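Chemist: Build the 3D model from these lines:
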Amino acid sequence: MSRQSNSLLAIAAVTLALIPAPALADTTPTPQAGKAATAKTAKPVDCAQVKCIALTFDDGPGKYAGKLLDTLKKYDAKVTFFLEGQYVKSRPSYVKRMAQEGHELGNHSYKHPKFTEIEPWAIRSEIQKTQDEIKKAAGVEPKILRPPYGLADLQVTEVAAEFDMPVVLWTAGSRDWDLKDVEAIKKQTLEVAAQDGIILMHDWVKQTVEAMPSIVKTLQSRGYHLVKVSDVVKKHELKPGDVFPLPQGWEN
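Modeler: Predicted coordinates for the structure are as follows:
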């Protein structure tokens, strides 16, 4: 797979308008967050051999992230969090816990601007500031980028390549930002669930977090392994600046 090389045409991966979470500081840790635990050494999952799905959470960490992490820990499920630097700064304890409990951290900008409408230096700043905040909070730096709103063009992919990051979008969405209803979010998520799927969700949506125990249990009962997005895309051998899944109209 190669990056689009013809123009700076901005292409949205989907038409969903992602609304960032309110910037309310919430640094109160959940009971588990105060423990000096280290990330579990989990047995690697081979998605070429088992049925995998990646749940991904954008715009966080939201104020309900602690409850979500409790659910994921209970059911031994792993997910990927695409974090905004501004919320990492206000809720660092959640980010530290995400890393400690073996979840994957991705970069989702600092303040959620449309990367296709700002200058390259501004994109670099958004990415770098978020890398710095995540490193400060969790001791690790993201290796994958998801641009706000899923918008990417040649300029965005070139900057992503400078940071040695592929751009990882999604195959389907939970529509949780719009539905705001536990049963509707559960129904939508289970309907779009597919092997090697990458599902877009948000941990700032209270109803999503409330729906997660049922969603996780149902997916696991259907034989799915809930894994990090890097496990799902591993077979594609993404290079810095590559985009996956490739938006319609982009070259293969």
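
Chemist: For the rest of this, base every contact and every neighbour count on C-alpha atoms.
Modeler: Noted.

Chemist: Surely Pro120 and Thr157 touch.
Modeler: No. Taking contacts as CA atoms under 8 Å, Pro120 lies outside contact range of Thr157: 10.4 Å.

Chemist: Tell me which stretches of the stretch 1-150 of the chain form strands.
Modeler: For the stretch 1-150 of the chain, strands defined by DSSP state E, counting those that start in this stretch occupy the ranges 11-12, 52-60, 80-83, 104-107.

Chemist: Against which helices or strands is the longest one packed?
Modeler: The criterion is 3 or more CA pairs under 8 Å, 6 or more residues apart in numbering; DSSP states H and E, and the helices and strands that strand 52-60 contacts are strand 80-83, strand 197-202, strand 225-226, helix 229-233.

Chemist: Show me how far the longest one is from its chain's centre.
Modeler: Distance of strand 197-202 from its chain centroid, counting by CA atoms, centre = their mean, to the nearest Å, is 8 Å.

Chemist: go on, the shortest one?
Modeler: Averaging C-alpha coordinates over strand 225-226 and over its chain gives two centres that are 15 Å apart (CA atoms, centre = their mean).

Chemist: Likewise for the first one?
Modeler: Strand 80-83 has its C-alpha centroid displaced from the chain centroid by 3 Å (CA atoms, centre = their mean).

Chemist: Please provide the structure for the following sequence as well, for comparison with the first:
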Amino acid sequence: MNSERIKTILLRIGLLLGIVACVLTIFVNLASLRCFNALFDATCSVATTRNVVALTFDDGPSRNVSAVLPVLARHDAKATFFMSGQKLEKNMDAAKLILSSGHELGNQAWSNQVMEDRPQNFHATEIAQTDALLREAGVPKPDLFRPPFGIRSVGLLWELHQADYRLIMWDVSDNGRREAPPQAYANAILAQVRPGSIVMLHALGTDDTQARAALPLILAGLQEKGLKSVTVSELLEARGK
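Modeler: All right, here's what the predicted structure looks like:
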């Protein structure tokens, strides 16, 4: 084989490897997008004709659960609380109170760290440790997962598939509004919400006083719109109905 032939073959191999690398890079970047579904079914909202939405609370549990649950009860609203394993371990009674009040719990990993650029065993451990505590709290088969900060990776998606979890994202959130006055906070949420929405709220932290003050305003606004807050599992059951 002459040198020109070898150069041509090497050039083609180089081009092919370059194309493969570009495709993989694009795929990995797409996997990190909040509602990209080609690699894994990420639910940001549900198509439904029913007037239901799902309120979700991140970074739980905490002692502030006792301030949130009565507000939900007064408005006959159900919600889903995503649990950080480290916080759940210290606040098991709060988690059990959430369940006994008719709400549901989801997995938000163990340490509430960004789950990107991590070794594969990191994802598996983060999911499994919190899963075990959710079962201890009273969840028979945990299957709802929300990644900390909403950041996804191919490795995380693979582990969720292996653990038979559903990836729950959102189409309405309080990001960028957590310091807003309660009425402005509530108005921003209500302006975006529609039937089938999944709403992400942060109301359980020590500094989330504005969110807790806005919660009754949000719930009253949903009722004025004819929308009922249900758990994520109930919302998923309404898909296509």
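
Chemist: TM-score of the superposition?
Modeler: The TM-score (TM-score structural alignment, normalised by the length of structure 2) is 0.76; 202 aligned residues with a CA RMSD of 2.4 Å.

Chemist: contacting residues around stretch 197-215 of structure 1?
Modeler: 21, 52-65, 67-68, 71, 169-177, 180-183, 185-186, 189-190, 193, 229, 232 (CA atoms under 8 Å, 6 or more residues apart in numbering).

Chemist: do that again at 7 Å, thanks
Modeler: For stretch 197-215 of structure 1, the external contacting residues (CA atoms under 7 Å, 6 or more residues apart in numbering) are 21, 53-65, 68, 71, 170-174, 176-177, 180-182, 185-186, 229.

Chemist: who has more neighbours, Pro120 and Thr157 of structure 1?
Modeler: Thr157 (22 against 15; other CA atoms under 10 Å).

Chemist: quick one: the helices in structure 2?
Modeler: 3-31, 65-74, 85-90, 92-100, 120-137, 154-162, 182-192, 209-224, 232-237 (DSSP state H).

Chemist: Make TSV out of those helices and add distance to Thr43 of structure 2.
Modeler: As requested, the helices of structure 2 are exported to TSV (distance: least, CA to CA, whole Å):
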stretch	distance to Thr43 of structure 2
helix 3-31	13
helix 65-74	23
helix 85-90	22
helix 92-100	22
helix 120-137	18
helix 154-162	13
helix 182-192	17
helix 209-224	21
helix 232-237	9
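
Chemist: And for Leu83 of structure 1, the neighbour number?
Modeler: Quick note: Leu83 of structure 1 (other CA under 10 Å) scores 29 neighbours.

Chemist: wait, it sits on Gly62?
Modeler: No. Here Leu83 of structure 1 lies out of contact with Gly62, judged by CA atoms under 7 Å, at a distance of 9.2 Å.

Chemist: separation between the residue sitting nearest the centre point of structure 2 and Glu116 of structure 2?
Modeler: The centroid of structure 2 falls nearest to Arg146 when counting by CA atoms, centre = their mean (2.9 Å). Distance of Arg146 of structure 2 to Glu116 of structure 2, computed by CA to CA, to the nearest Å: 14 Å.

Chemist: Common neighbours of the two, please.
Modeler: With CA under 7 Å, 6+ apart applied, the contact sets of Arg146 of structure 2 and Glu116 do not overlap.

Chemist: Quick one: end-to-end distance for stretch 220-227 of structure 1.
Modeler: First residue to last in stretch 220-227 of structure 1 (CA to CA) measures 11 Å.

Chemist: Show me what counts as buried in it.
Modeler: Across stretch 220-227 of structure 1, burial judged by 16 or more other CA atoms under 10 Å covers Gln220, Tyr224, His225, Leu226, Val227.

Chemist: Which positions within stretch 117-132 of structure 2 qualify as buried?
Modeler: Using 16+ other CA under 10 Å as the test for burial, stretch 117-132 of structure 2 gives His123, Ala124, Glu126, Ile127, Ala128, Gln129, Thr130, Asp131.

Chemist: circling back to that earlier point, any idea how far Gly221 of structure 2 is from the residue nearest to the centre of structure 2?
Modeler: 26 Å.

Chemist: now Leu99 of structure 2
Modeler: Separation of Leu99 of structure 2 from Gly221 of structure 2 (CA to CA): 25 Å.

Chemist: Buried among the contacts of stretch 197-215 of structure 1? Make that a PyMOL selection.
Modeler: Restricted to buried positions by 16+ other CA under 10 Å, the PyMOL selection for those reads:
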select buried, resi 21+53+54+55+56+57+58+59+60+61+62+63+64+65+68+71+170+171+172+173+174+176+177+181+182+185+186+229
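
Chemist: residue in structure 2 matching Lys206 of structure 1?
Modeler: Structural alignment (TM-score structural alignment) places Lys206 of structure 1 against Thr209 in structure 2.

Chemist: If anything else comes up later, I'll come back, but that's it for now.
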